[in-house]
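[1] what's the 3D shape of this:
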Amino acid sequence: MPLFVKIEKGIVDKPTFDQYVPDHVAYVKDLISKGYSARSGYWGDYGGGMLLFEAASLEEAQTIVENDPLVKNGCVSYELHEWRIVVE
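    Next comes the predicted model:
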């Protein structure tokens, strides 16, 4: 399956953001259990994060991102890209 990356930047205050982090973590764990090979993390020096995952198509990837609690609750702005690996 193709790989996709959601690169995000927080757009709300930290207390608001932090209240949706547990839901985001649960969402990513659910993606993993469904075979999307998802990984999520944040930049140590940038103030944002990234979600890397597999999806069958750009349309499916967009649906996955739109259902992320951080997106649904207006906590982040994001870019979605297909990542094509050149060297493994």
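[2] going forward, measure contacts between C-alpha atoms and count neighbours the same way
    OK.
[3] just the helices in this structure please.
    Remark: helices assigned in the chain by DSSP state H are 14-33, 58-66, 69-72.
[4] which of these is buried the deepest?
    Most buried of these, by mean neighbour count (mean count of other Cα atoms under 10 Å): helix 69-72, with a mean of 18.
[5] what sits against the residue nearest to the spatial centre of the chain?
    In the chain, the residue lying closest to the centroid (Cα atoms, centre = their mean) is Leu51, at 3.3 Å. Shown in contact with Leu51 (Cα atoms under 8 Å, 6 or more residues apart in numbering): 5-7, 38-41.
[6] find the nearest non-adjacent residue to it, please.
    Excluding the flanking residues, the one nearest Leu51 by Cα to Cα, 6 or more residues apart in numbering is Ser40, at 4.4 Å.
[7] for comparison, sequence B:
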Amino acid sequence: MSQRIAYVYFMDDKPQQIAEQIAAHIDYWKTAELSNYEGGPFSDHSGGLILFDAEDLENAQQIVEQDPFQKYQLLHCHRLKVWLPE
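    Below is the predicted model of the structure:
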């Protein structure tokens, strides 16, 4: 059974590199064909929240590692959590 995953991330202060990768980041998540995907940036553009279904946290980590923001080390920090919506 799949688990609902919450991926919260905060950006490093690297505006040029972020600008270069933002289109690839958006494209990656929109084309990843993840079940129950939804996500977007925070209003202050400091990071974002992405929700999706994955087999487990290990599978979710593999998915997140392919995000261009991760690949190019543009994040200050991130967290993956199993989310239990009621």
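[8] picking that back up, how about the contacts of Leu51 of structure 1 in a markdown table, adding distance to Thr63 of structure 1?
    A markdown table is the format used below for the contacts of Leu51 of structure 1 (distance: Cα to Cα, whole Å):
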| residue | distance to Thr63 of structure 1 |
| --- | --- |
| Val5 | 13 |
| Lys6 | 12 |
| Ile7 | 15 |
| Ala38 | 14 |
| Arg39 | 17 |
| Ser40 | 17 |
| Gly41 | 20 |
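[9] out of the residues you listed, who's nearest Glu82 of structure 1?
    Distance to Glu82 of structure 1, by Cα to Cα, is smallest for Val5 among these, at 6.3 Å.
[10] measure that closest one to Leu58 of structure 1 for me?
    Val5 of structure 1 sits 11 Å away from Leu58 of structure 1 when distances are taken as Cα to Cα, to the nearest Å.
[11] which residues do these two both contact?
    Counting by Cα under 8 Å, 6+ apart, the residues touching both Val5 of structure 1 and Leu58 are Glu82.
[12] between the helices of structure 1, which gets nearest to Glu82 of structure 1?
    helix 58-66 (7.3 Å).
[13] would you mind pulling the contact partners of the closest one?
    Residues outside helix 58-66 of structure 1 that contact it (Cα under 8 Å, 6+ apart) are 4, 6, 54-55, 71-72, 80, 82.
[14] any idea which of these is closest to Val25 of structure 1?
    Nearest to Val25 of structure 1, judged by Cα to Cα, of those is Val71 at 12.9 Å.
[15] just checking, that closest one touches Ser77?
    Yes - if you go by Cα atoms under 8 Å, Val71 of structure 1 and Ser77 touch, sitting 7.4 Å apart.
[16] which among the contacts of Leu51 of structure 1 gets closest to Val86 of structure 1?
    Proximity of the contacts of Leu51 of structure 1 to Val86 of structure 1 (Cα to Cα) peaks at Val5, which lies at 15.4 Å.
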